[in-house]
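Engineer: model this:
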Amino acid sequence: MGVIMNFLGYFMIWLAVTGQIAKPKVWQMCLYICIGANSQTFANTGALVTCVKNFPESRGNVLGLLKGFVGLSGAILTQLYHAFYGDNSKALILLIAWLPAAVSFIFLRTIRIIKIVRQPNEFSFARIEYIGSASIVLVLLFLPIAIVIKEEYNLWSSKKAALNDPYPVKVVTENPPALELSTSTPALEPSAPPPGIPTPTEKQASCMDNIFKPPDRGEDFTILQALFSVDMLIIFVAITCGVGGTLTAIDNLVAGFASEILLTKYKIPRPLLFTFVLLFSCLGHLLIAFGVPNSLYFASVIIGFCFGAQWPLMFAMISEIFGLKYYSTLYNFGSVASPVGSYVLNVRVAGHLYDKEALKQMEASGLRREAGQDLTCNGVHCYRMAFLIITAATLFGSLISFILVLRTRKFYKGDIYKKFREEAKATEINDMTSPGNGIVPLKEIRSETRTKKAVTGDGDSKTVTTTTTTVASMND
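Structural biologist: So this is what the prediction gives:
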C-alpha cells in the first residue's frame, strides 16, 4: 500500500507539473499530495513497529536511531537528486515518486517479526578495535573542515590576486544554493508473524465488553481500552500542546539513548523526561516571543532538539504502558496529536494573530488592503502573542505530562522488561530441547546423587571423608 500510494501520488504531481496531462483542478492536486504524503505512514509503521517488537528491551535506542534517520534521509536524498538530475527541479518530484517506492518494494520481505534470541557478548570489541572505530568516526565528523580550509584558501588567493590586479572592479557570480529536501524513510510493510509463534485458541471476548476494565500497565491493552484510557488521553494532550508548539517554530538521537540509560540504570520514568523536554522548549518559545538580540540561533537549536526528543519518548511510552500487541494502531493514534496541535497553534493561533498585526501595520501606514493582497508583517510583534500562547500551551502540556508521571511511578519503578527476558529464556530452552537438534530433552535426563563415606585413622584420631557424586543417565 505504501509503495502504491507513494508512486501514484507523486507521479501524478510530476505529470501535472511537467504538463504531460491536462491541468488538474485544485482539489485533484490536493488529492495527489494527500495520497503521496500519507504513504509515509506505512514506512513509519513498517519499520518502527517491527523494530520495537523485535527489540523490546532496547526500544528507546531503536526509536532514537530510526527517528534520527528521518532527518538524515533528507540530506541523502538531496545528494542523490543532484547526482541523478543535476539542477532539474521538476525531476525532484519524479525522484521522490520512484526511489522510495523502489527501495520499499525491493526490501519488502526483510521487514518481519522475528523471535527473541539473545547471545551474550554479541559485540565485544578489544581496546584497539574501539580506538580504530573511534578514529574513523572522528575523521568523518571533522571531514567537513576540509571544505572550510579549501574555501578559505580560495578566498585568500582571490584577495591576493586582487591586490596585484590593476583593475580592481570585478563581477563575481555565485552558485545558487543547494536545494534542501526533507522526506520520509522508505515505505516498509510488516509481514505476518512467523508460524512458530503460538496463537490463543480460546474464544476471545467481545472488544466492547471490557473497554473500561484495562489490564495492568505493560500488558497488552486492546485498541479501545487504550484509546479510552486516561493515560492515553494524557499523552495525547501533552503531545498536542508540546509538538504543536515545536512544529510551529528536526530530529535527533539523544532522547532515545539518554532515556534508555536513565530508565535502565536509575529507574527514571520516561514521562518525567518528557515533562522536562516540554519545559525546556518553553525557553525557546520565549526567546522568539521577546526577540532577544541574537537569540534566534539558540531558540532554533532548543526547539529543534525538543521536537526531536519528544517523538522517541512518546512512542516508547505508548509501547511500554499499553503493550505491543496493538502497537501499530496505538502508535499512529499518538501521531495524530502532531497535526492536531500544528493546526490549532500554527493556523488558528499564529496565522490569525499574524494577519491581525499585519492589518494594524497597514492601517498605521495609511494603506488599504486590496482584494487578494497578501499580508506582510514586520517586527517582533508579529509573533509575540502567538508564541506567548504557545508557551502557555506547552506549560499546560508539561503539567498534564507530570500527572502521567504520578500515575505511572510505581509501574516504572518495577522491572518493565522482565517478561521479555522470560520469553527469550523460554524460547532458548525450547530450542535446546526440541527433537532433532542433537540435544537430549531435559525431561529425558535423570540425575542420581550418590554419597560415599570413608573413615581413616585409628584411636582418637579418625577422619571421616564424605564424597558426593551426581550421575546423569538417560531414560529409556
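
Engineer: From now on I want contacts and neighbour counts done on CA atoms only, so please keep to that.
Structural biologist: Will do.

Engineer: Nearest spatial neighbour of the residue sitting nearest the centre point of the chain, chain-adjacent residues omitted?
Structural biologist: Centroid check for the chain by CA atoms, centre = their mean gives Lys67 as the closest residue, at 3.1 Å. Spatial nearest neighbour of Lys67, chain neighbours left out: Asp251 (6.4 Å); criterion: CA to CA, 6 or more residues apart in numbering.

Engineer: The one you found contacts Ile303, doesn't it?
Structural biologist: No - using CA atoms under 8 Å, Asp251 is not in contact with Ile303; the gap is 10.2 Å.

Engineer: out of these two, which sits in the busier spot?
Structural biologist: Ile303 (26 against 22; other CA atoms under 10 Å).

Engineer: how close does the more buried one get to Ile250?
Structural biologist: Using CA to CA, to the nearest Å, Ile303 is found at 9 Å from Ile250.

Engineer: again, but for Ala102
Structural biologist: In terms of CA to CA, Ala102 sits 25 Å off from Ile250.

Engineer: On the three-state scheme, the residue nearest to Lys67 is what?
Structural biologist: Secondary structure, DSSP: H, G, I helix; E, B strand; the rest coil: Asp251 is coil.

Engineer: Show me the strands in this protein, by range?
Structural biologist: 445-458, 461-474 (DSSP state E).

Engineer: Adding mean neighbour count, write these out as CSV.
Structural biologist: Below are the strands of the chain laid out as CSV (neighbours: other CA atoms under 10 Å):
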stretch, mean neighbour count
strand 445-458, 10
strand 461-474, 10
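
Engineer: CSV for the ones you listed, including distance to Cys282?
Structural biologist: Formatted as CSV, those follow (distance: least, CA to CA, whole Å):
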stretch, distance to Cys282
strand 445-458, 64
strand 461-474, 67
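
Engineer: I have a second one here; can you model it like the first so I can compare?
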Amino acid sequence: MPPTALQWLSLVGVVWLQSISGTNTNFPAYSSQLKHVLSMSQLQLNNLAFASDAGKLLGWFSGIAAVYLPFGSSSSSIPSLSYVQIFALTVLAGNSICWINTVSYVVSIRNFPCNQQVVVGLTTSYQGLSAKIYTDVVGAVFSHSLFERAKAYLLVNSALPLIVCFIVAPIVKDIDVLGQRNVDAWFIVMFVITIVTGIYSMISSLGSITSGMSALDNLIGTGVLLLAPLVIPLAVKDQNDGTVRSVEEGFKEGEEEADREVQVRDVGVREEIGAKTMLMRIDFWLYFLVYFSGATLGMVFVNNLGQIAESRGSSRTSSLVSLCSSFGFFGRLMPSFLDYYISRSKCMVSRPGLIVLLMVPMAGAFFLLLNPTNISLYISTAIIGVCSGAITSIAVTTTRELFGTENFSVNHNIVVANIPLGSLIFGYMAAMLYHKEGNRDGKCMGMKCYRNSFVIWGCVCILGIILAIILYARTRKFYLKRHDQSHS
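Structural biologist: Sure thing, here's the model as predicted:
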C-alpha cells in the first residue's frame, strides 16, 4: 500500500481509538445501578467518578513514553470485586485513557504536519461518540435488569478498548510522506462522513427518547458509519496505483511540502517551551483555570447526570447520556470545521475568543437546569455537551499554539490534570449537597438535590468567562500576528 494510503489508514485507526477511548463518559448510564448494587453512599459513588479522572494525574507518563517508546495502547478490566479494588482499577483505567489519547494526538500531528489542527479536531471529535457507542452496545447485547446492566457496562468498558487497540496497533504509526496530493479533497470527504455520523448520532439519540428506537438499530448504523472512513485509504491506493510521476516531480513536490511544513510550524506556534517553564507562565495558569471552569465543569455535570436524572424522576438516563455524547461529538467537530475553512479565508477567530463564546451558553445552561421540566434537562444537557466538547477539542490545539509542539505530549497532559482536581472539588461539593438534602438512607429526590450545585456551577462558569476574556486579551497580539503571517 502506498505511503499516502497508509497515512490515511493510520488516521482511520486513530478515529477508531478515539471512538472507544471515553470509557469514563458512560459512567452516568450505570452509576445509579452500581450505587444500588454495592450499597454505596453518594460520596462513595463520587469517589469512583473521581478515581477515573484521577488517572489523568499520571497522564504525563504517557507523554514521556510518546517521546522515547514505540506507540501502543493499554486497557484495564474491572470485574466484580470489592469497592476498594474497583476504586484502584478505575484509577488505572482512567490513566489508560491518557495513553490512548496521547498516541492519537501525536500520530495525528506527525502524519499531517500541515493540517495538524484539522486532523486533531476531526479525530478528537469521535471521542464524543464513546458514551453513545457503549450505551448502544450494552442495550443491544445485554439484558436490562438492575444488576446485569451495571455489570455489562463494566465488562464492555474493559473488553472493547482491548479488542480495538489490538486491531489498530499495526496501523497507527508514523508514516513518512513527502508529498500530500489532493489532501484537501480527502479532508472534504472526511468532513462529510463525520458530519453524517454526527447527524445520525443526534437523530438516533433523540429517537431513543421520543420514539424508543432500538439500541441494536442504533449500533448497526453507528458501526457502518465508523467503517465509512476506510473508503479514503482504499480510494487513495487506487488513485496512486494509476498515477506515474517522474523522480524530478516527486522531489520537487517533496521540497515544496517540506518548505510548507516549516512555514506552518513557525507561524502556528507562539514559543517552544518545556513543562517547567510553562508552569511559570501566567498564561498557563489562566488557561488552566479556564479549562477548569469550562470543559472540566461539563465533565463533572456528565458524571452526575445519572443522579440528576434520577432525582428529577426521569427514567431515560441512558438516552440522556447518548444525547450528551452525540451533541458533544458535534461540539468537538466544530473547531476542526472552523479551522479548515477560516484558515482559507481572511477571517480570524482566536482560540481564547472561541472559548469565551462557548462558555456563555454553557453558563446559561446551568441556570436553565433550575427549571424542573424535562425539556429544560434535555436542552441543558445538549448545550453543555456541545460547549464542553468544543472546548476540549480547542484545548488540544491551544496547548500546541501557546506552548509549542516539541513538548506537546507532556504539556497537554499537565493541562488536563485539572480534570481530576475539578472532579474532586465540584464532585464532592455536589455529593455533599445531595447527601444533605437526602433522606436517612442517603437517597434524594426532587429539584432540591442539585439546585445549589447548579447555581454554584453556573457562577464558576461565569468566572471562567472572565478569565477567558483576560487570556484572550493577553494572547490577542500573537493570534493577530499569526493570522497576518499565514495570509501574507
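
Engineer: Spatially nearest residue to Ala5 of the second structure (excluding sequence neighbours)?
Structural biologist: Closest residue to Ala5 of the second structure apart from its sequence neighbours, by CA to CA, 6+ apart: Pro233 at 4.5 Å.

Engineer: Tell me the counterpart of that neighbour in the first structure.
Structural biologist: Matched across to the first structure, Pro233 of the second structure finds no residue, judged by TM-score structural alignment.

Engineer: and Pro233 of the second structure, how many neighbours?
Structural biologist: 23.

Engineer: Distance of it relative to Gly128 of the second structure?
Structural biologist: 24 Å.

Engineer: residue in the first structure matching Ser393 of the second structure?
Structural biologist: Aligning on TM-score structural alignment places Ser393 of the second structure opposite Pro312 in the first structure.

Engineer: my guess is that match meets Lys67, correct?
Structural biologist: Yes - using CA under 8 Å, Pro312 of the first structure is in contact with Lys67, at 7.1 Å.

Engineer: Show the contacting residues for the residue nearest to the centre of the first structure.
Structural biologist: Lys67 of the first structure makes contact with 251-253, 308, 311-312, according to CA atoms under 8 Å, 6 or more residues apart in numbering.

Engineer: Would you mind giving these as CSV with distance to Gly414 of the first structure added?
Structural biologist: Converted to CSV, the contacts of Lys67 of the first structure look like this (distance: CA to CA, whole Å):
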residue, distance to Gly414 of the first structure
Asp251, 30
Asn252, 28
Leu253, 26
Gly308, 27
Trp311, 24
Pro312, 21
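
Engineer: ranking the residues you listed by neighbours, who comes first?
Structural biologist: Pro312 (30 neighbours).

Engineer: So that one versus Met1 of the first structure, what's the distance?
Structural biologist: Per CA to CA, Pro312 of the first structure is found 25 Å from Met1 of the first structure.

Engineer: Please apply the same query to Ile288 of the first structure.
Structural biologist: Noted for Ile288 of the first structure: a distance of 41 Å to Met1 of the first structure, by CA to CA.

Engineer: Show me which of these two is the more surrounded one.
Structural biologist: When neighbours are counted by other CA under 10 Å, Ile288 comes out ahead of the other of Ile288 of the first structure and Met1, with 22 against 11.

Engineer: Can you find the partner of the more buried one in the second structure?
Structural biologist: Per TM-score structural alignment, Ile288 of the first structure is aligned with Leu369.

Engineer: ok, now Asp374 of the first structure?
Structural biologist: In the second structure, Asp374 of the first structure lands on Gly442 (TM-score structural alignment).

Engineer: what's near enough to touch the residue lying closest to that match once chain neighbours are set aside?
Structural biologist: Distance criterion CA to CA, 6+ apart; nearest residue to Gly442 of the second structure, sequence neighbours excluded, is His435 at 5.8 Å. Counting by CA under 8 Å, 6+ apart, His435 of the second structure touches 42-43, 442-444.

Engineer: hmm, 10 Å instead?
Structural biologist: Shown in contact with His435 of the second structure (CA atoms under 10 Å, 6 or more residues apart in numbering): 41-43, 429, 441-444, 449.

Engineer: which strands and helices sit next to the host helix or strand of Gly13 of the second structure?
Structural biologist: Counting by DSSP states H and E, the element that carries Gly13 of the second structure is helix 3-21. Other elements packing on helix 3-21 of the second structure under the criterion 3 or more CA pairs under 10 Å, 6 or more residues apart in numbering; DSSP states H and E are helix 83-111, helix 116-125, helix 130-141, helix 146-168, helix 183-210, helix 215-227, helix 231-241.

Engineer: Find me the equivalent region of that helix in the first structure.
Structural biologist: Going by TM-score structural alignment: helix 3-21 of the second structure matches no residues.

Engineer: and after that helix, which helix or strand comes next?
Structural biologist: Trace forward from helix 3-21 of the second structure with DSSP H and E and the next one is helix 27-37.

Engineer: Show me which positions of that next one end up buried.
Structural biologist: 27-35 (16 or more other CA atoms under 10 Å).

Engineer: Columns distance to Ile425 of the second structure on top of those residues, output as TSV?
Structural biologist: Listed next are these as TSV, based on distance: CA to CA, whole Å:
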residue	distance to Ile425 of the second structure
Phe27	18
Pro28	18
Ala29	22
Tyr30	22
Ser31	19
Ser32	21
Gln33	24
Leu34	22
Lys35	20
